[in-house]
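Chemist: Turn this into a model:
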Amino acid sequence: MEQVAPQGLMDWYIRYTTVFRKRNTHKQKGLFLKSLEADIRGFRSDVAVDDFKLHEKDPYVYRNLYVGDMHRANTVICTYYDTPTTVWRPYRYFDVAQHAKTATAWIALSSFIYIALGFAFTALVGIPVLSHGPLLALWPIVTILAYIPYFLIMGQVTRGWPTRHTLVQNTSSVLALLDAAQHQTHPSVAFAFLDGGAANEAGLARLLRRKKGEATVYTVENIGAAGELYAVGANERRVARAQGFTPVNQAGDPRVVHLISATRSDQGFELTPAALKARQLNDANMEVLATFVESLR
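Modeler: Predicted structure coming up:
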């Protein structure tokens, strides 16, 4: 099987940290998946895209990308590819309620500030300009046109502004799995790139519903962060299997083991805002994951 040259790895890094750095909107995700699928098909053909909805009337379509024989595999290595919302607090693993609370508070604050700026512009500029002179003059037209980008941006603000700092969260894990998928081709191992991981874990839930039985699902998150490596899960045997990771037993789905880079505290596992904004990957952590994945059979 043809192997990707080292130059290909650099191409991936450049592409997924620049052109496809943000994967927030449906269009951005679609372009990312198209590029990812093309890259993977450069070294293997067993690739499939799974479109699904949370419920029948849901207008939003989620998309997972699978590599390998999902029916035959007894081990699935996965990560999410969507971009999280900008926050100002440390990222705490496994605390979905805290993620939702923090994101909601940030959206509420940024929306209030943005709307206040709109009112200020209207009071100080819009009303004085539009109330004096003909509407077809230069400045009234410029003022009216200024409201078009304002309302377009407002839609994004009220949905949550995607973070600009995506190298660690979670492009590092995407790159790690992309590289692993070209070297680990054993039929018992498959890979999955999941949608919705930064929001509601819809992609992981879909994978677990489709992959029934005793398969082990390793979820990789923020693997390139400057932190210690932990394998966190409910099944002691499966957790201990992750060589190079500190094993931690924690309640949850016994099929799932979380492979993370984090700082451990009394509150659990977390990454500081500074760690999430890092501009350099932790190559040692990436190598530990690569060695573990290559050892799987």
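Chemist: Every contact and neighbour count from this point should use C-alpha atoms.
Modeler: OK.
Chemist: from the middle of its chain, how far away would stretch 94-107 be?
Modeler: Per CA atoms, centre = their mean, to the nearest Å, the displacement of stretch 94-107 from the mean C-alpha position of its chain is 15 Å.
Chemist: And the helices in the stretch 51-200 of the chain, which stretches?
Modeler: Listed in chain order, the helices of the stretch 51-200 of the chain (DSSP state H, counting those that start in this stretch) span 96-121, 127-130, 138-159, 172-183.
Chemist: So which of these is nearest Pro59?
Modeler: With CA to CA, the closest approach to Pro59 among these belongs to helix 138-159: 15.6 Å.
Chemist: can you put the helices of the stretch 51-200 of the chain in a markdown table and add distance to Leu36 and mean neighbour count?
Modeler: Below are the helices of the stretch 51-200 of the chain laid out as a markdown table (distance: least, CA to CA, whole Å; neighbours: other CA atoms under 10 Å):
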| stretch | distance to Leu36 | mean neighbour count |
| --- | --- | --- |
| helix 96-121 | 27 | 15 |
| helix 127-130 | 49 | 16 |
| helix 138-159 | 25 | 14 |
| helix 172-183 | 8 | 22 |
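Chemist: and the ones you listed as JSON lines, adding distance to Asp195?
Modeler: Formatted as JSON lines, those follow (distance: least, CA to CA, whole Å):
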{"stretch": "helix 96-121", "distance to Asp195": "16"}
{"stretch": "helix 127-130", "distance to Asp195": "45"}
{"stretch": "helix 138-159", "distance to Asp195": "17"}
{"stretch": "helix 172-183", "distance to Asp195": "12"}
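Chemist: Could you also give me the structure for this second sequence? I'd like to compare it with the first:
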Amino acid sequence: MSRDELLKDWYIRYHLILGRRYTGKQKKSFLQSVFTDINQFRKDIEIDSFKLGEQNKQEYRNLYIGDVKTADKVICTYYDTPAIQLDSYHFFNLAHRKRVTMKWIGIFSLLFILLGVAYTLFIGIPTFQAEGLWSIPSVLSILFYIVYFYLLNKITRGWPRKKNLIRNTSSILLILNLIYSFKNKKIAYAFLDAGCTNNAGLDQLQEQTNAAIYMVDSIGSSQPLYQVAKDPKLFVKEDSVKQVQSPAQEKRQILYLISAKEDQDSFVLSRENIRENQLNDVNMNIAYDFLEKVIGRNF
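Modeler: Got it, this is the predicted structure:
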């Protein structure tokens, strides 16, 4: 398969087929697919399963290509996708991210509960009273409640968002292209879990490596590209990617490569940007060139 054919195949698979990566089952299917794809041309792949503390039942999974423990640099992104919400995406603001997610889960749950109450008052109870339990209308009402409570359970956990090309499939496609193109023992790659929730995957990676980390996030949007870091030594000379030194970043070893709108001291992607259905080819090419400079030509 040629390089162009491979890129098209990845686009179809990870945007159209495996574009939702919210539930444990969806994320597991994604990791199995990526593992199989990369294994065709690289064998140094590892899936790291972990939990946050012994009492936490939630299991997370990172996928590493190369040795993150001995690498000088790790290029990474998160692979999970968020629940449906109608707010903008605020980079680096974990508290805002959690607050927005809980807000919209609460709103959608409340609306769905009200729908169930209205159905019960105006259709369910009158149907059972008039038709009895074993009539066709009553059986249909019972089927409605089975489907209703199944969907309510899904909604209270967060309904997976459908449009995730920008956040964050664009970054996944870019890193897959890099893995295929460049192999350097001093460079490792990582696909991280929980980037849309609590950054568990990134925290786990930081505990396992002393390498400089280059985190790619939502680079396929129509907004400009920025490189954001606390340590200016991580910056890459690239005219098309503005350098922003951010003292607010807690970790000195991370540089973020993002596509966003700069808003005073913060970076934001609007709802409209997040819902874009087409990749910004200019950004994708610039980001590729940027990370090629990070990797270096020491093969």
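Chemist: quick one: which of the helices of the stretch 51-200 of the first structure is nearest Glu287 of the first structure?
Modeler: helix 172-183 (8.7 Å).
Chemist: So which bit of the second structure is that closest one matched to?
Modeler: Aligned using TM-score structural alignment, helix 172-183 of the first structure spans residues 170-181 in the second structure.
Chemist: Indicate which one of the helices of the stretch 51-200 of the first structure is closest to Thr79 of the first structure.
Modeler: helix 172-183 (6.4 Å).
Chemist: Trace stretch 113-126 of the second structure over to the first structure and give me the residue numbers.
Modeler: Aligned using TM-score structural alignment, stretch 113-126 of the second structure spans residues 115-128 in the first structure.
Chemist: again but with stretch 267-282 of the second structure, I slipped
Modeler: Under TM-score structural alignment, the match for stretch 267-282 of the second structure is residues 269-284.
Chemist: Contacts for that stretch, please.
Modeler: Stretch 269-284 of the first structure is contacted from outside by 88-93, 165-169, 172, 223-227, 262-264, using CA atoms under 8 Å, 6 or more residues apart in numbering.
Chemist: Buried only: go through the residues you listed for me.
Modeler: Buried members of the contacts of stretch 269-284 of the first structure, counted by 16 or more other CA atoms under 10 Å: 90-93, 165-169, 172, 223-227, 262-263.
Chemist: Out of these, which sit inside strands?
Modeler: Counted as lying in strands by DSSP state E, out of those, are 91-92, 262-263.
Chemist: which one among the residues you listed gets closest to Arg44 of the first structure?
Modeler: Checking those against Arg44 of the first structure by CA to CA gives Ala262 as the nearest, at 32.2 Å.
Chemist: And for the closest one, nearest residue in space, chain neighbours not counted?
Modeler: Gly227 (4.6 Å; CA to CA, 6 or more residues apart in numbering).
Chemist: so the one you found touches Thr246, yeah?
Modeler: No. Look at Gly227 of the first structure against Thr246 with CA atoms under 8 Å: they stay out of range, at 11.8 Å.
Chemist: Show me what the match of helix 172-183 of the first structure is in contact with.
Modeler: So stretch 170-181 of the second structure is in contact with 7, 10-11, 14, 38, 41, 75-79, 189, 191, 216-220, 279, 284, 287-288, 292, going by CA under 8 Å, 6+ apart.
Chemist: Pull out the buried residues from these.
Modeler: By neighbour count, with 16+ other CA under 10 Å, these hold 7, 10-11, 14, 38, 75-79, 189, 191, 216-220, 279, 284, 287-288 as buried.
Chemist: Just those residues: which are in strands?
Modeler: Per DSSP E, those map to strands at 75-78, 189, 191, 216-217.
Chemist: Thank you kindly, that will do.
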